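S.K.: Structure, please.
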Amino acid sequence: MHDPHSERMSPVELKAAGGLSLVFAFRMLGMFMVLPVLATYGQDLAGSTPALIGLAIGAYGLTQAVLQIPFGMLSDRIGRRPVIYVGLLIFAAGAVLAANADSIWGVIAGRVLQGAGAISAAVMALMSDLTREQHRTKAMAMIGMSIGLSFAVAMVVGPLLTRAFGLSGLFWATAAMALLGILIIAGLVPRSAGPLQHRESGVARQALRATLRHGDLLRLDAGIFVLHAILMASFVALPISLVEQGGLPREEHWWVYLVAMLVGFFGMLPFIIYAEKKRQMKRVLTGAVLVLLFCELYFWQVGHSLMALVIGAILFFTAFNLLEASLPSLISKVSPAGGKGTAMGVYSTSQFLGAALGGILGGWLMQVGGLDGVFIGCALLCALWAIIAVTMREPPYVTSLRLPLSPTAMADAGLTERLLAVPGVADAVVVAEEAALYIKVDTEQLDRTSLERLVEPAPAC
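M.R.: The predicted model follows:
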């Protein structure tokens, strides 16, 4: 039996975290690989227009946004694995449909079906079932890293695969990755005892209303909505700009994205460290939004040569990577105790809705206003986000904990009030049906002795 309080992840936890991170990475790789190529290669499809290409780029976000939370709740009732298997099969079917399409409408239908395989919440919930409390943040960070890495790889591999095998070959590769994900779940990911009721990893109906009325959470939801809208809209215009303004054939775009992603990744790291160490998250977030605004104006006014476009892409992806990494951390800090799972569910839904709107809006702006129309539209969205970001309060620098409670502690009616009086405790809530305490603490100010004296842990099973 593995020591339940061990500081190291057990072999079972490592297998679960590694396997589920791979499943996430393959699925997101399949979703993202289309971005750098659809605006150029999509022009060869029957019936294609800039507006319809934009719709194809963002279409997956519509079904993903609508189905993600219901799929997560369904996995609480019928189990995680059936939902994940069905979701990956739907995703693969969408890829096959797009691979066999000879018109833009066929690709749109395939992308819509791909998005319907909305397994994100179920995968996160399975991760929670298979990891102990003290290691869950590490496991979730592994998934976050796999998503970031898959995006970077997709920017390079997408153009290379499409150059070698065409757009249909790209979608066939996507279908194969979804089926590989099923094999990983079946063969590598350990079995869990059953779904855990856990407010930090899934959407809790009880926390939904408070989440939707929380001002700073709504600001962050608006932020991820705008970020992914700008990303999708920019990918309607940037590949075409590289061809028309930069004179770079579409087969050679991969190296631009490779340079931009590599420099962008290392460029963001000092700002992430500064934001956390110096507790300046709001300043860094607002600064990154202003850099995005500058990038869109730069593409509009200056991006008329290959060198200018490469410099713009490096700045864009530095700001994008910084924001993509910072926003989930802010959601974790700002959400009420016991409300992180629900807050992340609403946040993810906002992200997918933003992707859908960005593709549709970018395509329409391209059709009516050309490249300038897209870059001006994105700049206006950035300006709106900058106004929203400035009004946000500096987030609390806290860590979320979930502590099992003994029957004696559960029976203590005044426990929450006494916990809130402990120095360093920012928020606390007792959830009776889980026999657990959700608490948010500032580790630099926490009086650990007082906390431990108040909370008598439940005996280990």
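S.K.: Please count neighbours and contacts with C-alpha atoms only from this point.
M.R.: Noted.
S.K.: any chance you could map the helices in the stretch 351-461 of the chain?
M.R.: Assigned by DSSP state H, counting those that start in this stretch, the stretch 351-461 of the chain shows helices spanning 407-410, 415-420, 448-454.
S.K.: got CSV for those, with distance to Thr391 and mean neighbour count too?
M.R.: Formatted as CSV, the helices of the stretch 351-461 of the chain follow (distance: least, C-alpha to C-alpha, whole Å; neighbours: other C-alpha atoms under 10 Å):
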stretch, distance to Thr391, mean neighbour count
helix 407-410, 39, 16
helix 415-420, 27, 16
helix 448-454, 34, 13
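S.K.: In CSV: those, plus distance to Ile331.
M.R.: Output for those, formatted as CSV (distance: least, C-alpha to C-alpha, whole Å):
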stretch, distance to Ile331
helix 407-410, 28
helix 415-420, 21
helix 448-454, 25
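S.K.: closest to Met155 out of those helices?
M.R.: Nearest to Met155, of all these, is helix 448-454, at 45.8 Å by C-alpha to C-alpha.
S.K.: The residue most central in space within the chain is in what secondary structure piece?
M.R.: Geometric centre of the chain, nearest residue: Ser348, 6.3 Å, by C-alpha atoms, centre = their mean. Applying DSSP states H and E as the criterion places Ser348 in helix 340-390.
S.K.: Next, find the distance separating the residue sitting furthest away from the middle of the chain from Arg418.
M.R.: Most distant residue from the mean C-alpha position of the chain: Thr408, 39.7 Å away (C-alpha atoms, centre = their mean). Distance of Thr408 to Arg418, given as C-alpha to C-alpha, to the nearest Å: 15 Å.
S.K.: Ok, Phe171 next?
M.R.: From Phe171 to Arg418 the distance is 57 Å (C-alpha to C-alpha).
S.K.: Show me what stretch 46-54 is in contact with.
M.R.: 38-39, 42-43, 102-105, 232-233, 236, 358-367 (C-alpha atoms under 8 Å, 6 or more residues apart in numbering).
S.K.: coming back round to it: how far is the helix holding Ser348 from where the chain is centred?
M.R.: Chain-centre distance of helix 340-390: 15 Å, with C-alpha atoms, centre = their mean, to the nearest Å.
S.K.: Which strands and helices lie in contact with it?
M.R.: Helix 340-390 makes packing contacts with helix 50-78, helix 205-212, helix 215-244, helix 281-301, helix 306-334 when contacts are defined by 3 or more C-alpha pairs under 8 Å, 6 or more residues apart in numbering; DSSP states H and E.
S.K.: count of neighbours near the nearest residue in space to Leu371 that is not next to it in sequence?
M.R.: Excluding the flanking residues, the one nearest Leu371 by C-alpha to C-alpha, 6 or more residues apart in numbering is Ala237, at 5.8 Å. Neighbourhood size, Ala237 [other C-alpha atoms under 10 Å]: 26.
S.K.: and this one, so I can compare the two:
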Amino acid sequence: MNYLSLIMAIRFLGLFIVLPLLAVYALKLQGASDTTIGIALGAYALSQMFLQVWFGKLSDKYGRKHIIAIGLIILALGSIVCAVSDNIWMLIFGRILQGAGAIGGVVLAYLNDLATEETRGKIFARMGQFIALSFAIAMVAGPILGAKYGVPFLFDITAGLAILAIILLYFKVPSAPEVEHFEESAKISEVIKNRELLKVYFSGFMQKGMMTIIFMITPLIFVNELGWEKMDLWKVYVPALVFGIFAMPFGAIMAEKKGKGKLVFILSAILMTSSVIAFLVHFYITGVVLFFIGFNMLEPILQSFTGKIARIHEKATAMSLGNSIQYSGIFLGGLIAGIVKQYFGYSALFYLILAIGILWIGSLFTMKEFKGFEIKEFSEFDDKMIEKLKNDENVYDLFIKEEILIVKYKR
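M.R.: Predicted coordinates for the structure are as follows:
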């Protein structure tokens, strides 16, 4: 499972490493404007948004490994297109192609396949730590390597990392155990009826949308407005990320061990929304720090809570749908930020985000505290017992994993 988390981190490293400089680099391409720069930043999320669920369904049918490998190949091809782009529209096409390898939900479903109910929280927390580490590396390496060798070189690195991830996938990641459930394949219409899942999804949407906006405006403010050198941007991102890394285990412990998941969601939303207030009063570094603390507190429990709330036959669909919604946040965040900044300026953009952030915080106060389940395992069972359990109103979910009947009772 560590190798699967490593693959996820490698994939994100490739996507993260261009973020610190992409807005400044894209501004110099033919046809660039604030709006098209915002589109370029979020373009990979457009294809992710539409293809996540389909990749999830394909992985249910053909197996996780092969579908993940196909997605990584597409990421490599898209990165090569970005590297050779000489105008903004070719860069946008390359970013869309990068995102067409929409395997995030598949990897998360794979992790769920390998996890037990007891280890799921720890596994997703570890994955979050891997991703945070890749983020830290990207924030240092991106500005330095990009300033020295150019942003196209960073896209070449992304392509190489995708190939490395494929090698690890086939040589180090174990096959998932077979799981038998007793329901028809999940439908999206059924998944979105779960109100608690919708609140988790909206939090992911806001978190990723604000991330795109932060990565668009921060380099533009520091380089174009304050006169910083591009290679010095790591001095902003890395200290902020250090605070974020320390916040990550706090969020995981509070949510997973203390049963205070609702509090973590609310605190994260308050911190990320407060970062906008800091930008409004020109405390830019403080704003970046507040954002990363809130972002990293929320990141590991987003996927964990989706995996816990969704029933076994819904997991791949629920994970993929959650990722689609998060990627829609990335795309719309970049698009809206570009349009609002171009036509109305920074202040209008900050006030808009602040208003939406307040609505987000308000919605989280209506969230129910997740109480978990009482889990029982049976090594001996028959069809009559299964049928009785299926009709028991106290049973939330039941399935067979490695010849053991696992029953999750409501608390």
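S.K.: TM-score for these two?
M.R.: TM-score for the superposed chains, counting by TM-score structural alignment, normalised by the length of structure 2: 0.88, backed by 410 aligned residues with a C-alpha RMSD of 3.0 Å.
S.K.: Look up the closest residue to the residue nearest to the centre of structure 1, ignoring the ones flanking it.
M.R.: Ser348 of structure 1 sits nearest to Ala65 (C-alpha to C-alpha, 6+ apart), 7.5 Å away.
S.K.: thinking again about what came up before, now which residue in structure 2 aligns to the residue farthest from the centre of structure 1?
M.R.: Using TM-score structural alignment, the equivalent of Thr408 of structure 1 in structure 2 is Asp382.
S.K.: Tell me if I'm right that Ile74 of structure 2 and Ile96 touch.
M.R.: No: in terms of C-alpha atoms under 8 Å, Ile74 of structure 2 does not count as a neighbour of Ile96; the distance is 10.3 Å.
S.K.: So for those two, which residue has more residues nearby?
M.R.: Ile96 (25 against 19).
S.K.: what's the burial count for the nearest residue to the more buried one once chain neighbours are set aside?
M.R.: Leaving out its chain neighbours, the residue that sits closest to Ile96 of structure 2 by C-alpha to C-alpha, 6+ apart is Tyr44, at 4.3 Å. If you count neighbours by other C-alpha under 10 Å, Tyr44 of structure 2 ends up with 28.
S.K.: what sits against whatever residue of structure 1 lines up with Tyr44 of structure 2?
M.R.: Counting by TM-score structural alignment, Tyr44 of structure 2 lines up with Tyr60 in structure 1. Applying C-alpha under 8 Å, 6+ apart to Tyr60 of structure 1 gives the contacts 111-116, 352, 356.
S.K.: Quick check: Tyr60 of structure 1 vs Gly359 of structure 1, distance?
M.R.: Separation of Tyr60 of structure 1 from Gly359 of structure 1 (C-alpha to C-alpha): 10 Å.
S.K.: Considering the contacts of Tyr60 of structure 1, which possesses the most neighbours?
M.R.: Busiest of those [other C-alpha under 10 Å] is Gln114, holding 32 neighbours.
S.K.: aligned partner of it in structure 2?
M.R.: Gln114 of structure 1 maps onto Gln98 in structure 2, by TM-score structural alignment.
S.K.: who touches that match in this structure?
M.R.: Here Gln98 of structure 2 is in contact with 44, 74-79 (criterion: C-alpha under 8 Å, 6+ apart).
S.K.: What about the closest residue to Met231 of structure 2 other than its chain neighbours, how many residues nearby?
M.R.: Spatial nearest neighbour of Met231 of structure 2, chain neighbours left out: Pro143 (4.4 Å); criterion: C-alpha to C-alpha, 6+ apart. Using other C-alpha under 10 Å, the number of residues around Pro143 of structure 2 comes to 26.
S.K.: so Pro143 of structure 2 is in which element?
M.R.: helix 120-149.
S.K.: can you tell me the mean distance of that helix from structure 1 after alignment?
M.R.: If you overlay the two and look at helix 120-149 of structure 2, the average distance to its match in structure 1 is 2.8 Å (mean C-alpha distance after the TM-score superposition for structure 1).
S.K.: packing partners for that helix?
M.R.: Here helix 120-149 of structure 2 touches helix 2-16, helix 19-26, helix 151-172, helix 234-252, helix 284-309, going by 3+ C-alpha pairs under 8 Å, 6+ apart.
S.K.: so it versus helix 234-252, what angle?
M.R.: Interaxial angle, helix 120-149 of structure 2 versus helix 234-252 (axes from the mean of the first three to the mean of the last three C-alpha atoms, to 10 degrees): 180 degrees.
S.K.: And helix 120-149 of structure 2, what's buried?
M.R.: 120-146 (16 or more other C-alpha atoms under 10 Å).
S.K.: Out of the helices and strands packed on helix 340-390 of structure 1, the one nearest Ala379 of structure 1 is which?
M.R.: helix 281-301 (5.2 Å).
S.K.: what does that closest one rub up against?
M.R.: Residues contacting helix 281-301 of structure 1 (C-alpha under 8 Å, 6+ apart): 271, 275, 309, 312, 315-316, 319-320, 322-323, 326, 371-372, 375-376, 378-380, 382-383, 385-386, 389-390, 392-395.
S.K.: now those residues: which count as buried?
M.R.: Judged by 16+ other C-alpha under 10 Å, buried ones among these: 271, 275, 309, 312, 315-316, 319-320, 322-323, 326, 371-372, 375-376, 378-379, 382-383, 385-386, 389, 392, 395.
S.K.: how about Val153 of structure 1, what's its partner in structure 2?
M.R.: Under the alignment by TM-score structural alignment, Val153 of structure 1 pairs with Ile137 in structure 2.
S.K.: For its match, give me its contacts.
M.R.: Contacts of Ile137 of structure 2 (C-alpha under 8 Å, 6+ apart): 13, 17.
S.K.: that older thread, put together CSV for the helices and strands packed on helix 120-149 of structure 2, with distance to Ser185 of structure 2 on each row.
M.R.: Output for these, formatted as CSV (distance: least, C-alpha to C-alpha, whole Å):
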stretch, distance to Ser185 of structure 2
helix 2-16, 25
helix 19-26, 37
helix 151-172, 26
helix 234-252, 31
helix 284-309, 16
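S.K.: Lys388 of structure 2: which of these is closest?
M.R.: Nearest to Lys388 of structure 2 among these is helix 284-309; the distance by C-alpha to C-alpha comes to 22.6 Å.
S.K.: how far apart are that closest one and its match in structure 1?
M.R.: Relative to structure 1, helix 284-309 of structure 2 is 2.2 Å off (mean C-alpha distance after the TM-score superposition for structure 1).
S.K.: That helix versus helix 315-344: what angle between them?
M.R.: Using the same axes, to 10 degrees: helix 284-309 of structure 2 against helix 315-344 is 150 degrees.
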